[in-house]
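In: Have a look at this prediction, sequence included:
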Amino acid sequence: MRIGELAARTGVSVRALRYYEEQHLLTSHRSPSGQRQYPDSAVDRVQLIQQLYAAGLPSKSIADLLPCVVDDEATPELLERLSAEQERIDSRISDLMNARDRLGTVIAAATANWRTGERCRR
């Protein structure tokens, strides 16, 4: 498939796909006319890259991780780094859950005040 189709199927911009190639996260083959061609498996790879970026991993970590996903091989050092990333994500999730709970408390108090005609205090 061509780059435009991959972009449409994944919801990722053409520019981002080119960036992924520059970072060695994604590869393409060139047609005789020079157009990028991707295998169908590129859709899953781009989705994985997006998930890892959303989790806060930098492109260097993603580039190191992708061969593990494809080849099922990992070094002890890489596993250690990935475990540290997982711990960082777990911590971030905990922080976000706490923020959500606090926001829920504020919403509940504001809703109760609104129903009774009171104003929120600053």
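Out: Perfect, thanks for sending it.

In: Could you use CA atoms for every contact and neighbour count after this?
Out: Fine.

In: can you pull out the strands in the protein?
Out: 29-30, 36-37 (DSSP state E).

In: most neighbours per residue, which of those strands?
Out: Stretch with highest mean neighbour count among these: strand 36-37 (a mean of 17; mean count of other Cα atoms under 10 Å).

In: now residue 31: how far from residue 94?
Out: Residue 31 sits 47 Å away from residue 94, going by Cα to Cα, to the nearest Å.

In: what about versus this one:
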Amino acid sequence: MRIGEAAKRAGVSVRALRYYEEQGLLTSERSRGGQREYDEAAVDRVRFFQQLYAAGLPSRRIAELLPCVDTGTTTGEQRAMLTAERARIQQRVDELNAALARLDELIAAAEARRA
């Protein structure tokens, strides 16, 4: 599929796909006319990148993770990095859950006063 369709299906901009290629995170084939062509797996890969970006991982860290994703194997150093990133994300999730709980308390208190 061409770059515009891949971007649309992945929910990102065409510029984002070009950036991922510049960073070495994504590859494409070229048509005879020089246009980028992506396979179906590229869409899933970009969605995965978006999840990792949303979790706060920079493109440099994502690039370090790709060999693990592609091969399903890790070195001790990669496992340590994955474990550290997981712990960081879990801490953020815990903080967000605490914020949700507090908001729920405030909403419940406001509803009780209204009744």
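Out: Yep, that arrived. It should be emphasised that the depicted structure is a prediction, and the values quoted were computed from it without experimental measurement.

In: Superposing both, give me the TM-score.
Out: Put the two chains on top of each other and the TM-score (TM-score structural alignment, normalised by the length of the second structure) is 0.94; 115 aligned residues with a Cα RMSD of 1.1 Å.

In: if we can go back for a sec, figure out which of the strands of the first structure is closest to residue 66 of the first structure.
Out: Checking the strands of the first structure against residue 66 of the first structure by Cα to Cα gives strand 29-30 as the closest, at 18.4 Å.

In: check the fit of the closest one onto the second structure and give the mean distance.
Out: After superposition onto the second structure, the mean distance of strand 29-30 of the first structure to its aligned counterpart is 1.6 Å, using mean Cα distance after the TM-score superposition for the first structure.

In: again, but for stretch 96-110 of the first structure
Out: Stretch 96-110 of the first structure sits 0.6 Å off on average (mean Cα distance after the TM-score superposition for the first structure).

In: Could you check how far that stretch is from the centre of its chain?
Out: 25 Å (Cα atoms, centre = their mean, to the nearest Å).

In: Which residue numbers in the second structure does it align to?
Out: Mapped onto the second structure using TM-score structural alignment, stretch 96-110 of the first structure spans residues 96-110.

In: buried set for the matching stretch?
Out: Residues of stretch 96-110 of the second structure include none that count as buried (16 or more other Cα atoms under 10 Å).

In: neighbouring contacts of it?
Out: Outside of stretch 96-110 of the second structure, no residue comes within contact range by Cα atoms under 8 Å, 6 or more residues apart in numbering.

In: In the first structure, which helix is the longest?
Out: Counting by DSSP state H, the longest helix found in the first structure is helix 76-116.

In: next one: that one to chain centre, how far?
Out: 17 Å.

In: Residue 64 of the first structure -> the second structure?
Out: With TM-score structural alignment as the criterion, residue 64 of the first structure matches residue 64.

In: close enough to count as contact, residue 6 of the second structure and residue 41?
Out: No - using Cα atoms under 8 Å, residue 6 of the second structure is not in contact with residue 41; the gap is 10.1 Å.

In: Pick out whichever of the two has more residues nearby.
Out: Taking other Cα atoms under 10 Å, residue 6 of the second structure and residue 41 do not tie; residue 6 has more neighbours (23 against 8).

In: ok, for the more buried one, nearest residue in space, not its chain neighbours?
Out: Counting by Cα to Cα, 6 or more residues apart in numbering, residue 6 of the second structure lies nearest to residue 43, which is 6.2 Å off, once chain neighbours are set aside.
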